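# Sequence and computational prediction follow.
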Amino acid sequence: MAILNVIPVRAKVFFKTYTKELRDLVDILNGMTFLDIKPYIENFIKESIMSQVLMMLLLPIGLYTYFFVERKNKRLYQHTFDAFAQKISKDKNLNDEEKMKYYKAMLIRNGYTIVENTKTRIVGERKILSLGLMMIGAGLYLVGLLIYILYYYTMQKPHIVKFEIEKHS
C-alpha cells in the first residue's frame, strides 16, 4: 500500500501545489511503503531528540553566562571607561577641547551614539546584546529567544557613558 493512499485528499493537494521540494518529496513517497520510510522516521526522531537535548543544555549554560560571566564583564567594561576618563583628566598637557575630542573618539570607536555634546560634557549610549539572555531564550525552546529579541529592540535601556570635564577654580 502506498503512503499517499493514507494521506487525506486535502493534504495531497497541499503537498502537490506548495513548493517544488514538497512535490519532490511526494514523488519519492509515492511508491514507498511504511517499511521503506521507517529508517527516515527513526532518523528524524533521533535528530529531534538531539536538538531538544541541546536546547535543554543551553538553559543552564545561558544562566551561568548571564549571572557570572556577563555581570563580571560588565563591571570590567565600565572600569575601562572610568580608567580612560581618569587618565585623560589627569593629563596636564591637554586642554579641555582636546580632552573632549579624546572622549568623543573613545565613544565612537566603541560603537556608542553621541546623545549630548557640550563644551564640558559628552554622553554616549549603546544597547548591548546579551549572549547569556539569548542562550536562556534558546533554552526555552526559541520562544524565549523571540521574546528577548523583542525586548532588546523595544524596551532594553542602553548602556550610558558620561564624560565630564571638571572646572577648577
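Nice, thanks for sending it over. Residues are numbered from 1 along each chain as shown.
# drop to CA atoms for contacts and neighbour counts, all remaining ones
Fine.
# Report the buried residues of the longest helix seen in the chain.
The longest helix of the chain (DSSP state H) is helix 34-64. Counting neighbours by 16 or more other C-alpha atoms under 10 Å, one finds that the buried residues in helix 34-64 are Met55, Met56, Leu58, Leu59, Gly62, Leu63.
# next one: stretch 121-134
Neighbour-count burial for stretch 121-134, counted by 16+ other C-alpha under 10 Å, picks out Ile122, Val123, Gly124, Glu125, Arg126, Gly132, Leu133, Met134.
# take the one below as the second:
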Amino acid sequence: MNDRSKHDHPGWEAVLDAARERARSRQALMVERFGLSGDVRYEWSMDDARITWWRDAEVFLTGRLTMIGSVSLAQQTWLWSWANESLPSAVLGDIERVRRFGEENGFPVLPWPGFAYQPELVAEARLVAASVLDAEGYGPSRRTTCNSTS
C-alpha cells in the first residue's frame, strides 16, 4: 500500500475539472433520458457486474457496473479495484485503463495500488476514473460506474 499522502501534478486540476463537468452532465442526461427519478427502484450485483432498474415491478433498464475501488475506514486506506484480489473479475470491467492512464500521463494517484485515505483525494480519483472509463453514470456511494445497455 502506498502511503504517500501528497499528490502533485500540474495537469491534475484540469483533468479533474473536466471530469467533474463530464460527470455532472452525463449523470443528469442519464437520469433524464432513462427516467431514473421518482419511484424507480434498483438492484445491483457485483457477481455479474449488473444493475437493474424497475418501476411497478417492470424492468426498464439494465447496465454494466465497474467497481472503481474501496475504502477501509478501519485501516484508513483506499484500494483500487484492479489491486483488490478479492473482487469478482466481472466487476473490474476495464479498470486497468485507469491505471494505464495514470502511468501514461504522470498522475501518480491513479497507478498506485492504494494510498492513505483522504476523502477529497479519493473523490477526485474516483471522478477521474469514471471519466477515463467513459461512464454514463456515477455512483459515489457504491464506488461504481455504470453504462446502460437497454
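Cool, got the structure. Every value quoted in this text rests on a predicted model; they were computed, and no experiment measured them.
# Now the TM-score, please.
Remark: TM-score between the superposed chains equals 0.29 [TM-score structural alignment, normalised by the length of structure 2]; 73 aligned residues with a C-alpha RMSD of 5.1 Å.
# Could you check how far the closest residue to Leu107 of structure 1 other than its chain neighbours is from Glu42 of structure 1?
Nearest residue to Leu107 of structure 1 in three dimensions, chain neighbours excluded: Gly124, at 6.4 Å (C-alpha to C-alpha, 6 or more residues apart in numbering). Gly124 of structure 1 is 54 Å from Glu42 of structure 1, where distance means C-alpha to C-alpha, to the nearest Å.
# Could you do Leu35 of structure 1 as well?
Using C-alpha to C-alpha, one gets 11 Å for the distance from Leu35 of structure 1 to Glu42 of structure 1.
# Next, name the residue at the spatial heart of structure 1.
For structure 1, Met134 is the residue whose C-alpha lies nearest the centre (C-alpha atoms, centre = their mean; 5.2 Å).
# Am I right that that residue is in a strand?
No. Looking at Met134 of structure 1 with DSSP: H, G, I helix; E, B strand; the rest coil, it is helix, so not inside a strand.
# can you pull the contacts of the nearest residue to it once chain neighbours are set aside?
Once flanking residues are discounted, Met134 of structure 1 sits nearest to Leu145: 5.6 Å by C-alpha to C-alpha, 6+ apart. By C-alpha atoms under 8 Å, 6 or more residues apart in numbering, the contact set of Leu145 of structure 1 is Leu133, Met134, Met135, Ile136, Gly137, Ala138.
# Run through the residues that contact the fifth one.
Residues touching Gly137 of structure 1, when contacts are defined by C-alpha under 8 Å, 6+ apart, comprise Leu59, Val143, Gly144, Leu145, Leu146, Ile147, Tyr148.
# Please repeat the previous calculation with a cut-off of 6 Å.
Applying C-alpha atoms under 6 Å, 6 or more residues apart in numbering to Gly137 of structure 1 gives the contacts Gly144, Leu145.
# Same check on the third one?
Taking C-alpha under 6 Å, 6+ apart as the definition of contact, the neighbours of Met135 of structure 1 are Leu58, Gly62.
# hmm, 7 Å instead?
Shown in contact with Met135 of structure 1 (C-alpha atoms under 7 Å, 6 or more residues apart in numbering): Leu58, Leu59, Gly62.
# just the residues you listed now: which is nearest Ile108 of structure 1?
Minimum distance to Ile108 of structure 1 across those is 29.6 Å, recorded for Gly62 (C-alpha to C-alpha).
# Contacts for the one helix or strand Arg10 of structure 1 maps to next, please.
For Arg10 of structure 1, the element it lies in under DSSP states H and E is helix 9-18. Applying C-alpha under 7 Å, 6+ apart, the external contacts of helix 9-18 of structure 1 come out as Leu22, Arg23, Val26.
# now the angle from the helix or strand following it to helix 9-18?
Sequence order places helix 20-30 as the next helix or strand after helix 9-18 of structure 1, per DSSP H and E. Put simply, helix 20-30 of structure 1 runs at 130 degrees to helix 9-18, going by axes from the mean of the first three to the mean of the last three C-alpha atoms, to 10 degrees.
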